[in-house]
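Novice: quick one, fold the following:
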Amino acid sequence: MQSTLYKGLEFFIIFVLVPVSFTINYAPLVKGVIGLMGFIYIIYVLLKVEKLSFKIVPNLNWKSFWKATFLKLLIIVAITTVFVWTTNKESLFVVLLNKPKMWVIILFIYTFLSVYPQELVYRTFFFQRYQGLIKNEKFFLFLNAIIFSLGHIFFKNALVIVLTFLGGLLFAITYKKTNSTLLVSIEHAIYGCWLFTVGMGDMLGFPS
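Specialist: This next block holds a predicted model:
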């Protein structure tokens, strides 16, 4: 078993040092290599150290999940639609209406190449490695949301930081309840795809 000191250093490098370093202007290729190396390390730790197997958790409560997710989505839809309508009306559903093929392609790429890897890192790995070190459950969920938000600091946008903190809190709670990377990835994908659809994709790095 790896020491608390080792895990603390690991946490600082992966979830603080690397994201903050991405705010500095240096070669994108180097950033890509750092990110890839970090992801490979995380997968290695999950498989070889933590002995996790990438299997769907049995007996998932799909009915409860879809009900909760749908209710949260309704709230998100209402708030974000009003926000885009009042702040930048021209962006409302702009990609869906003008570039539907690109809209479909981006949603597919985002779901499988962005959302799922993020959830492996920020929920599966984070919970598996550090949950045992922090006894206060509410603080642990709060910390997860903060770290998820920090992972988006390279956008240098205050609204993105707020949105990803709130999203991180929702995803942390879902993962805590379900212990399922699949379910939290579905939830993450639904909310993220909606933000792109409604017209908030620019600030989150989506093509437009």
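Novice: when you work out contacts or count neighbours from here on, use the C-alpha atoms and nothing else.
Specialist: Fine.
Novice: how is Gly26 assigned, secondary-structure-wise?
Specialist: Quick fix: residue 26 is Tyr, not Gly. Under DSSP: H, G, I helix; E, B strand; the rest coil, Tyr26 falls in the coil class.
Novice: show me what the longest helix that the chain contains is packed up against.
Specialist: As assigned by DSSP state H, the longest helix anywhere in the chain is helix 62-87. If you count contacts as 3 or more C-alpha pairs under 8 Å, 6 or more residues apart in numbering; DSSP states H and E, helix 62-87 packs onto helix 181-195.
Novice: hey, where'd the helices end up in this structure?
Specialist: Listed in chain order, the helices of the chain (DSSP H) span 4-12, 18-21, 28-44, 62-87, 94-98, 100-110, 116-119, 126-130, 137-150, 158-178, 181-195.
Novice: for the longest helix of the chain, buried residues please.
Specialist: Under the neighbour-count criterion of 16 or more other C-alpha atoms under 10 Å, helix 62-87 has Phe65, Thr69, Leu73, Val77, Thr80, Thr81, Phe83, Val84 buried.
Novice: can you check stretch 181-201 too?
Specialist: Result for stretch 181-201 [16+ other C-alpha under 10 Å]: buried residues 181-201.
Novice: the closest residue to Glu50 other than its chain neighbours and Ile42, how far apart?
Specialist: Of all residues not flanking Glu50 in the chain, Gln128 sits nearest, at 7.6 Å (C-alpha to C-alpha, 6 or more residues apart in numbering). Per C-alpha to C-alpha, to the nearest Å, Gln128 is found 11 Å from Ile42.
Novice: to compare against the first, here's the next sequence to fold:
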Amino acid sequence: MRIPLSLFSIRVTEFIFLFVVLPLCLWQTKAYFAQYLLVILSMLGVSCALFLYREGKLTKQWKKAKAISWLEIKPVLLTFLVCASGIAVYAWFFSEKLVLNTTLLISSSWLLTLIFYPLFSVIPQELIFRTFLFHRYKLLFPSKKARMLVSSLCFGFGHVIYGSVMVVVLSIIAGLLFSYRYFLSGNTAIVIIEHTLWGLRLFAFNIGAYFSLSSMTS
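Specialist: Model (predicted):
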């Protein structure tokens, strides 16, 4: 089916604004908006959720979330345990920086992280970079594999606001994992679980400081 040029142009413009221009603008103005990052992210997530609800996608995702089985969760946990264990062994022998932040784990802020990180960071990001992007921009990237790659790159570039090349690279790698999981399952809830596991692990170690709001203004 031939795609109208005007519709294609609108999608391209929209895509560039959301996933290129907006992150760059936030990066340039982070001195003013860093403290509102989670609010901005949540608002974008709600906007995408409303669009997905109108399209009937959110209802389908909710049904999938309620029907998650152990067979779907098992590969997520196995991947996490194997990779996280490998990183822990490397850190033990070769890195003094990647150590467990025991001070954080026994503080009240860790409890707040356990509650607010999934709600106001992980869920909006997965709605935006996975569910919304995969559905909305099918017109631009017909191949699901292409959308998987684009999703991971956009996810990584979205972290440019932290002003760290390492954060962007790590986010692209994580984005590949999350996009691949969504590619396989088509289930946002499963990706949210995996994203939460890896995010909390980063925060439990010193590397999580690079993804904190304080790192944006330092």
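Novice: TM-score for the pair, please.
Specialist: After superposition, the two chains reach a TM-score (TM-score structural alignment, normalised by the length of the first structure) of 0.83; 206 aligned residues with a C-alpha RMSD of 3.0 Å.
Novice: and the equivalent of the residue nearest to Glu50 of the first structure over in the second structure, how far is that from Arg147 of the second structure?
Specialist: By TM-score structural alignment, Gln128 of the first structure lines up with His135 in the second structure. Distance of His135 of the second structure to Arg147 of the second structure, given as C-alpha to C-alpha: 9 Å.
Novice: of the two, which one has the most company?
Specialist: A count of neighbours by other C-alpha atoms under 10 Å puts Arg147 above the other of His135 of the second structure and Arg147, at 22 against 15.
Novice: nearest spatial neighbour of the counterpart of that one in the first structure, skipping sequence neighbours?
Specialist: Counting by TM-score structural alignment, Arg147 of the second structure corresponds to Phe140 in the first structure. Take Phe140 of the first structure and drop its neighbours on the chain: the residue closest to it by C-alpha to C-alpha, 6+ apart is Ile134, 6.3 Å away.
Novice: centroid residue for the first structure?
Specialist: Residue closest to the average C-alpha location in the first structure (C-alpha atoms, centre = their mean): Gln118, at 4.9 Å.
Novice: how much space between that one and Tyr110 of the first structure?
Specialist: For Gln118 of the first structure, the distance to Tyr110 of the first structure (C-alpha to C-alpha) stands at 11 Å.
Novice: mind listing what Gly167 of the first structure touches?
Specialist: Going by C-alpha atoms under 8 Å, 6 or more residues apart in numbering, Gly167 of the first structure touches Ala145, His188.
Novice: run the chain-centre distance for stretch 208-217 of the second structure.
Specialist: Offset of stretch 208-217 of the second structure from its chain centre (C-alpha atoms, centre = their mean, to the nearest Å): 16 Å.
Novice: same thing with stretch 15-30 of the first structure?
Specialist: Computed by C-alpha atoms, centre = their mean, the chain-centroid distance of stretch 15-30 of the first structure equals 18 Å.
Novice: residues of stretch 100-120 of the first structure that come out buried?
Specialist: Buried positions in stretch 100-120 of the first structure, judged by neighbour count with 16+ other C-alpha under 10 Å: Trp103, Ile106, Leu107, Tyr110, Thr111, Val115, Tyr116, Pro117, Gln118, Glu119, Leu120.
Novice: in JSON lines, list these along with distance to Gly168 of the first structure.
Specialist: Formatted as JSON lines, those follow (distance: C-alpha to C-alpha, whole Å):
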{"residue": "Trp103", "distance to Gly168 of the first structure": "24"}
{"residue": "Ile106", "distance to Gly168 of the first structure": "22"}
{"residue": "Leu107", "distance to Gly168 of the first structure": "20"}
{"residue": "Tyr110", "distance to Gly168 of the first structure": "17"}
{"residue": "Thr111", "distance to Gly168 of the first structure": "16"}
{"residue": "Val115", "distance to Gly168 of the first structure": "12"}
{"residue": "Tyr116", "distance to Gly168 of the first structure": "14"}
{"residue": "Pro117", "distance to Gly168 of the first structure": "14"}
{"residue": "Gln118", "distance to Gly168 of the first structure": "11"}
{"residue": "Glu119", "distance to Gly168 of the first structure": "10"}
{"residue": "Leu120", "distance to Gly168 of the first structure": "13"}
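Novice: between those residues, which is nearest Leu46 of the first structure?
Specialist: Closest approach to Leu46 of the first structure among those (C-alpha to C-alpha): Leu120, at 9.2 Å.
Novice: surely the closest one is in contact with Thr181?
Specialist: Yes - look at Leu120 of the first structure against Thr181 with C-alpha atoms under 8 Å: they come within range, at 6.8 Å.
Novice: what comes into contact with stretch 84-96 of the first structure?
Specialist: Contact partners of stretch 84-96 of the first structure, identified using C-alpha under 8 Å, 6+ apart, comprise Thr81, Met102, Trp103, Thr197, Val198, Gly199, Met200, Ser208.
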